[in-house]
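> I would like the atomic coordinates for the input below:
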Amino acid sequence: MTGLVLDNLLVTSGDTTWVALHTTVARGEVLTIMGPSGTGKSTLLAAIIGTLAPAFRMTGKVLLDGVDVTDRPTRARRIGLLFQDDVLFPHLSVGGNLAFALPASIRGRRARRDRIATALVQAGLAGFADRDPATLSGGQRARVALMRTLLAEPRALLLDEPFSRLDADLRAQIRSFVLTRARDEGLPVILVTHDAEDARAAAGRILSPLGKELPKKPQGVEGNATLAR
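From the prediction side, this is the model:
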């Protein structure tokens, strides 16, 4: 089966169950995992990429395109992760940041340069290869971070609240760019968020970390300050 499969994935610590999911995210699908802080969203992502802390116990399997990757090291899983912070390398140019992610299979200076140039055009940042990341706007940095993630040729993409620190107008623009690019790449995507607008914009299924299906317009979430970030 193609896509990302969470096969009876259960994550616990002590008497607390943080994650209980049995679902498939198809290629080109965006699954939203929604809930306030401290409810297992980041724990789920750690389970998928293989970075769970020793305090947690995990059972079940993670499969990508029919291959069991549960016991593979993080790097070997080829799962992209986009964080809340863009985490660009300050000592590298924009082009250097993108080059860092290129697979070893892309050999030769010209081939690598062409791949970077294409990525910048796709991000609306043509000619930015030599720019210092510190000179970029928040939206430009977010686009560079996404293209760097995609250049690594992941087989799935995890989004860890990557829009939460952007202002409202920029948030909508970057969210649309990220989700459109991910769908165009045909990636199975899991978006973790506490924000109802992010969930609605993803236009897909919405689940809690415990597998409960949530409505497309959660009651009492919009404008609710009690939901922690």
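
> from here on, just use CA atoms for contacts and neighbour counts.
Will do.

> quick one: the helices in the protein?
Assigned by DSSP state H, the helices in the chain fall at 41-49, 74-77, 94-101, 109-122, 138-151, 168-184, 196-202.

> let me have the ones you listed in CSV, adding distance to residue 157 and mean neighbour count as columns.
Formatted as CSV, the helices of the chain follow (distance: least, CA to CA, whole Å; neighbours: other CA atoms under 10 Å):
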stretch, distance to residue 157, mean neighbour count
helix 41-49, 10, 21
helix 74-77, 11, 14
helix 94-101, 15, 21
helix 109-122, 17, 15
helix 138-151, 9, 21
helix 168-184, 8, 16
helix 196-202, 14, 19
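
> can you redo those helices as TSV with distance to residue 26?
Formatted as TSV, the helices of the chain follow (distance: least, CA to CA, whole Å):
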stretch	distance to residue 26
helix 41-49	15
helix 74-77	17
helix 94-101	25
helix 109-122	24
helix 138-151	18
helix 168-184	11
helix 196-202	14
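
> which one of those helices lies closest to residue 10?
helix 41-49 (9.1 Å; CA to CA).

> touching the closest one from outside, list them.
With CA atoms under 8 Å, 6 or more residues apart in numbering as the test, helix 41-49 has contacts from 11, 18-19, 33-35, 52, 58, 62, 70, 74, 77, 79, 158, 160, 192, 209.

> let's see 6 Å
52, 74, 209 (CA atoms under 6 Å, 6 or more residues apart in numbering).

> and if you look at stretch 123-132?
93, 94, 95, 120.

> next, the second sequence, to be compared with the first:
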Amino acid sequence: MLKLEDALIAQGDFQMRADFTLEAGRKYAVIGPSGAGKSTLLAALCGFVPLAAGRMYWGDRDITEASPDARPMTMLFQDNNLFPHLSVLQNVGLGLRPDLRLNETEREQVERALGRVDLAQFADVKPGQLSGGQQSRVALARVLVQARPLVLLDEPFAALGPALRNEMLDLVQDTIAQTRAALVMVTHAPEDVRRIADEVIFVEGGRAHAPRPAAALMDDPPPELRAYLG
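Got it, this is the predicted structure:
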């Protein structure tokens, strides 16, 4: 369980408040207008943006000041963040050891993660030799190999076509179900919300609103959400 308590997230002139709890094993979609602070919210959860006020807890542990690598979460970015000079196996291995000195057990973990995303045969290939969808799978494998209880996705499949994006969303759902991690996903696509989310965090007007059940919210949105959805 992750709890934001009277949190203030600030960057320059931008400010956003958040006060909510994320439950283990649930899938959350983060939606809202461009510039509302969706990606900034994820960056604050990960520790890349420090809280200007308030506290963050993981269970009973205060992680407000914890470094990103000391938090129980991992993040998949929009650009996949792959290193072109490293092989697929090495890119995934970075999720376990930044120095890439993998022992036998760790290498087996990486190979299992590649198997989960159907890329075992591409272990020695460089990312530039892969399609966009395959690169997304590599980035997802790096997230999976870390086996953190909270997975954050910042629109990682936005550049993919609808069919491939849906394929990746299904793969995310399958792998999250296996690991029982909680999922927080930024998206601009209402169809993604209906496809994957249990609850919705609506971000607008300087606030990240507390999660609400996705189906009910999308079927009968409040005026501000209805205006965003068009």
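
> neighbours around the aligned residue in the first structure for residue 126 of the second structure, how many?
Taking TM-score structural alignment, residue 126 of the second structure has residue 132 as its aligned residue in the first structure. Residue 132 of the first structure has 17 neighbours, counted by other CA atoms under 10 Å.

> sorry, back to before: same list, the contacts of helix 41-49 of the first structure, but as a markdown table with distance to residue 198 of the first structure please.
Listed next are these as a markdown table, based on distance: CA to CA, whole Å:
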| residue | distance to residue 198 of the first structure |
| --- | --- |
| 52 | 26 |
| 74 | 27 |
| 209 | 16 |
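
> can you tell me how far residue 201 of the first structure sits from residue 66 of the first structure?
29 Å (CA to CA, to the nearest Å).

> aligned to residue 5 of the first structure, what sits in the second structure?
By TM-score structural alignment, residue 5 of the first structure lines up with residue 3.

> surely its match is in contact with residue 54?
No. With contact defined as CA atoms under 6 Å, residue 3 of the second structure does not reach residue 54; the gap is 10.6 Å.

> so between these two, which is more surrounded?
Higher neighbour count among residue 3 of the second structure and residue 54: residue 3, with 21 against 15, using other CA under 10 Å.

> and the closest residue to the more buried one other than its chain neighbours, how close does it get to residue 52 of the second structure?
Among residues not flanking residue 3 of the second structure along the chain, residue 21 sits closest, at 4.3 Å (CA to CA, 6 or more residues apart in numbering). Distance, residue 21 of the second structure to residue 52 of the second structure, using CA to CA: 18 Å.

> any idea how far residue 87 of the first structure is from residue 103 of the first structure?
19 Å.

> swap in residue 147 of the first structure?
Separation of residue 147 of the first structure from residue 87 of the first structure (CA to CA): 13 Å.

> same check on residue 94 of the first structure?
Distance, residue 94 of the first structure to residue 87 of the first structure, by CA to CA: 12 Å.

> cool, residue 32 of the first structure as well?
23 Å.

> and if you look at residue 79 of the first structure?
Residue 79 of the first structure is 17 Å from residue 87 of the first structure, by CA to CA.

> swap in residue 197 of the first structure?
In terms of CA to CA, residue 197 of the first structure sits 24 Å off from residue 87 of the first structure.

> nearest spatial neighbour of the equivalent of residue 113 of the second structure over in the first structure, skipping sequence neighbours?
Correspondence of residue 113 of the second structure to the first structure, assessed by TM-score structural alignment: residue 119. Distances taken as CA to CA, 6+ apart place residue 147 nearest to residue 119 of the first structure, at 6.3 Å, with adjacent residues excluded.

> residue in the first structure paired with residue 193 of the second structure?
Using TM-score structural alignment, residue 193 of the second structure pairs with residue 199 in the first structure.

> how many neighbours does the residue nearest to that match when sequence neighbours are not counted have?
Nearest-residue entry for residue 199 of the first structure: residue 32, 6.0 Å, with adjacent residues in sequence omitted and distances by CA to CA, 6+ apart. By other CA under 10 Å, the residues close to residue 32 of the first structure number 26.
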